[in-house]
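[1] Coordinates for the following, if possible.
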Amino acid sequence: MSTHADRPTPTDANDHTSRRLGLVRASRLAVDRVACTGHGVCAQLLDGVTLDEWGYPLVAPETVEGPEGHAVAETAIRLCPARALYLR
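    Predicted structure coming up:
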């Protein structure tokens, strides 16, 4: 038997739907580690990205927020030579 605490609240359901539809602008930058070839363009454009000793990105867990943060993240995604960056 499920309890009230087990069921998603209307706010949770709306948030999930909004994220799926792209209406929520807070997201996290992620790297497809298989596709990444270590060019380092993302680290040059984004403050939350550093490179490891081989030149592959290490992404900080902070979210990308606001229109300015999304604009920079989308530019980095667009300029990635390996197409290894994405927002989730």
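[2] CA only for contacts and neighbour counts going forward, please
    OK.
[3] For the most centrally placed residue in the chain, which non-adjacent residue is spatially closest?
    Closest residue to the average C-alpha location of the chain: Leu29 at 2.1 Å, with C-alpha atoms, centre = their mean. Once flanking residues are discounted, Leu29 sits nearest to Leu87: 4.7 Å by C-alpha to C-alpha, 6 or more residues apart in numbering.
[4] run this one through as well so I can compare:
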Amino acid sequence: MKVIVDQDACVGSGQCVLAAPEVFDQRDEDGIVVLLEENPPSGQADDVRQAAAVCPALAIRVEE
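    Here you go, the predicted structure:
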């Protein structure tokens, strides 16, 4: 699994951090997504897929 984020599309809602805090964080100054783990372990795959699904800006893409 590979995770790709589009920081330009991100609206800073933080839903990704709530769904997968080991993989996503937010910048302090503006709340834009920060990818912590481009290739997360398989045990986090469901959380990452959930994060992508709930992103209101569709700024997270998952390649299986």
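[5] Tell me how the two chains score on TM-score.
    The TM-score (TM-score structural alignment, normalised by the length of the second structure) is 0.78; 61 aligned residues with a C-alpha RMSD of 1.5 Å.
[6] picking up where we left off before, just confirm the residue nearest to Leu29 of the first structure contacts Asp32, I think it does.
    No. With contact defined as C-alpha atoms under 8 Å, Leu87 of the first structure and Asp32 do not form a contacting pair (10.7 Å).
[7] More neighbours: which of these two?
    For Leu87 of the first structure and Asp32, the more surrounded residue by other C-alpha atoms under 10 Å is Leu87, and the numbers stand at 15 against 12.
[8] for that one, what are its contacts?
    Contact analysis of Leu87 of the first structure by C-alpha atoms under 8 Å, 6 or more residues apart in numbering lists 27-30.
[9] Quick one: the helices in the first structure, in order.
    Assigned by DSSP state H, the helices in the first structure fall at 10-21, 41-45, 66-79.
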